[in-house]
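Participant: The following comprises the amino acid sequence and a computationally predicted model.
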Amino acid sequence: MTDESQLQLVSFGVGSEEFAVNILQVQEINRMMTITKVPESPDCVEGVINLRGRIIPVVDLRKRFDMELTEHVESSRIIVVEVDGRVLGFIVDCVHEVLRIDRNIVEATPSITSSSVDSSYIMGIGKLEDRLLILLDLSRLFNLEELRAIESTVKHGAARNAA
């Protein structure tokens, strides 16, 4: 198999669903840390974190996907990703594994999925032996207006951290 015929992914859980993103978009995975709330930020934005001097907005994927909200637990993580030149953190319930899958086991997104996630966010469904893996298209997770609101959150968060 050539590298072009495979996808290398990071898989993680949010609610009862298992998702994956391209490993090339993942910068790092961190345990939960102090998140600074920022007034007037978009609903799905939990706040910002200071990661080695960089202010990064953190999005709770449970909120983004309209899932039932729960307390963060020991297994909760913040996955720091780069999306269209922007760095964001995503709160997930747990990180499962790094895996390679053949592109030919990924099917196009059916118009009706059992997932609570908007199908426009989904790049495809990976059919593994014992489970389905929802491949997220991070560049479709937010529209331009939402990205601008998130960037505004970063500016307000940076000002709060500097104060």
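Facilitator: Sure thing, it's come through. Numbers count the residues shown, from 1 in each chain.

Participant: drop to CA atoms for contacts and neighbour counts, all remaining ones
Facilitator: OK.

Participant: in stretch 24-43, what's buried?
Facilitator: 25-26, 29, 32, 36-38, 41-42 (16 or more other Cα atoms under 10 Å).

Participant: Make a markdown table out of the residues you listed and add secondary structure.
Facilitator: Shown next, in a markdown table, are these (DSSP: H, G, I helix; E, B strand; the rest coil):
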| residue | secondary structure |
| --- | --- |
| 25 | helix |
| 26 | strand |
| 29 | strand |
| 32 | coil |
| 36 | strand |
| 37 | coil |
| 38 | coil |
| 41 | coil |
| 42 | coil |
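
Participant: which one of those is nearest residue 4?
Facilitator: Lowest distance from residue 4 to those (Cα to Cα) belongs to residue 25, with 16.6 Å.

Participant: what's the distance between that closest one and residue 151?
Facilitator: 18 Å (Cα to Cα, to the nearest Å).

Participant: What segments of this structure are helices?
Facilitator: Remark: helices assigned in the chain by DSSP state H are 61-64, 144-162.

Participant: So which residue is smack in the middle of this protein?
Facilitator: In the chain, the C-alpha nearest the mean C-alpha coordinate belongs to residue 90, at 4.3 Å (Cα atoms, centre = their mean).

Participant: What's the separation between it and residue 117?
Facilitator: The value you get for residue 90 to residue 117, if Cα to Cα is used, is 15 Å.

Participant: Below is structure B, check it against A:
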Amino acid sequence: MGELMVSKTATEAGVDADEAGQYLTFDVGEERLAMSIDAVKEIIETPVITRVPMTPDYIRGVINLRGSVVPVIDLGARLGRGGITLTKRSCIVLVEVRVGEEGHVLGMLVDEVKNILEIPREDIKPPPEFGSEIRTDFIAAMGRLEDVFVIILNVDHVLSIQELAALQALRTEVAPSGSNAQS
């Protein structure tokens, strides 16, 4: 698979239900999910992930990305679907999440990236009030693809500010002394 550069900037992790756009679709377990392509920095093959002790189960560990320490979230575990079993199709979607003025690059481990789709404005619906196994604050919108809906994730909520603070502390703990672990 190699490294696939999708977008160099990540301005928003969510999506406005009144706005059409492009969405990266991917599988987590048996479920097809999506996120705004604007949130995606790049997609990489799954490298060696170093587990860090005393972190929540959904934090799979950290990877070395061109000299930077990047935390990796197991999206299956984060969404309550159980941890992802690594296969040759598993990959990491790198996203940039902003907290104030700072951008943080995080990896989200998924079972398989499918494709990039254009979803017309009229096919983007607000998230449901109930009826999903995913926390409703994780859902930015629902995208209709022919006769089925795909859940469009709100990356900022899936990776909350409190968790980002914990991840920043994690970066500091595992960064080799004298190196710059900033993303």
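Facilitator: In hand now; what should we look at? All figures in this text were calculated on a predicted structure; none of them were measured in a lab.

Participant: related to what we said a few turns ago, looking at the helices of the first structure, which is nearest to residue 100 of the first structure?
Facilitator: helix 61-64 (23.2 Å).

Participant: Identify the residue range in the second structure corresponding to that closest one.
Facilitator: In the comparison with the second structure, helix 61-64 of the first structure aligns to the range 75-78 (TM-score structural alignment).

Participant: do the same with stretch 91-105 of the first structure
Facilitator: With TM-score structural alignment applied, stretch 91-105 of the first structure matches the range 109-123 in the second structure.

Participant: List the contacts of residue 78 of the second structure.
Facilitator: The contact partners of residue 78 of the second structure, taken as Cα atoms under 8 Å, 6 or more residues apart in numbering, are 58, 158.

Participant: where along the second structure do the strands fall?
Facilitator: Remark: strands assigned in the second structure by DSSP state E are 4-5, 21-28, 31-36, 40-45, 59-65, 68-74, 91-99, 102-110, 112-119, 124-125, 139-145, 148-153.

Participant: now, of those, which is deepest in the fold?
Facilitator: Among the strands of the second structure, strand 68-74 has the highest mean neighbour count (mean count of other Cα atoms under 10 Å), at a mean of 24.

Participant: quick one: that one to strand 91-99, angle?
Facilitator: Relative orientation of strand 68-74 of the second structure versus strand 91-99 (axes from the mean of the first three to the mean of the last three Cα atoms, to 10 degrees): 110 degrees.

Participant: does residue 132 of the first structure really touch residue 126, like I thought?
Facilitator: Yes. Under the criterion of Cα atoms under 8 Å, residue 132 of the first structure makes contact with residue 126 at 5.7 Å.

Participant: Compare the strands of the second structure and give me the one nearest residue 174 of the second structure.
Facilitator: Closest of these to residue 174 of the second structure is strand 68-74, at 7.8 Å (criterion: Cα to Cα).

Participant: Report the mean distance between that closest one and its aligned residues in the first structure.
Facilitator: Compared with the first structure after fitting, strand 68-74 of the second structure has a mean deviation of 0.6 Å; criterion: mean Cα distance after the TM-score superposition for the first structure.

Participant: what angle do that strand and strand 21-28 make?
Facilitator: If you take the same axes, to 10 degrees, strand 68-74 of the second structure sits at 70 degrees to strand 21-28.

Participant: Strand 68-74 of the second structure packs against which elements?
Facilitator: Helices and strands touching strand 68-74 of the second structure, by 3 or more Cα pairs under 8 Å, 6 or more residues apart in numbering; DSSP states H and E, are strand 59-65, strand 102-110, helix 161-174.

Participant: I'd like these laid out as CSV, including distance to residue 77 of the second structure.
Facilitator: Below are those laid out as CSV (distance: least, Cα to Cα, whole Å):
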stretch, distance to residue 77 of the second structure
strand 59-65, 8
strand 102-110, 10
helix 161-174, 14
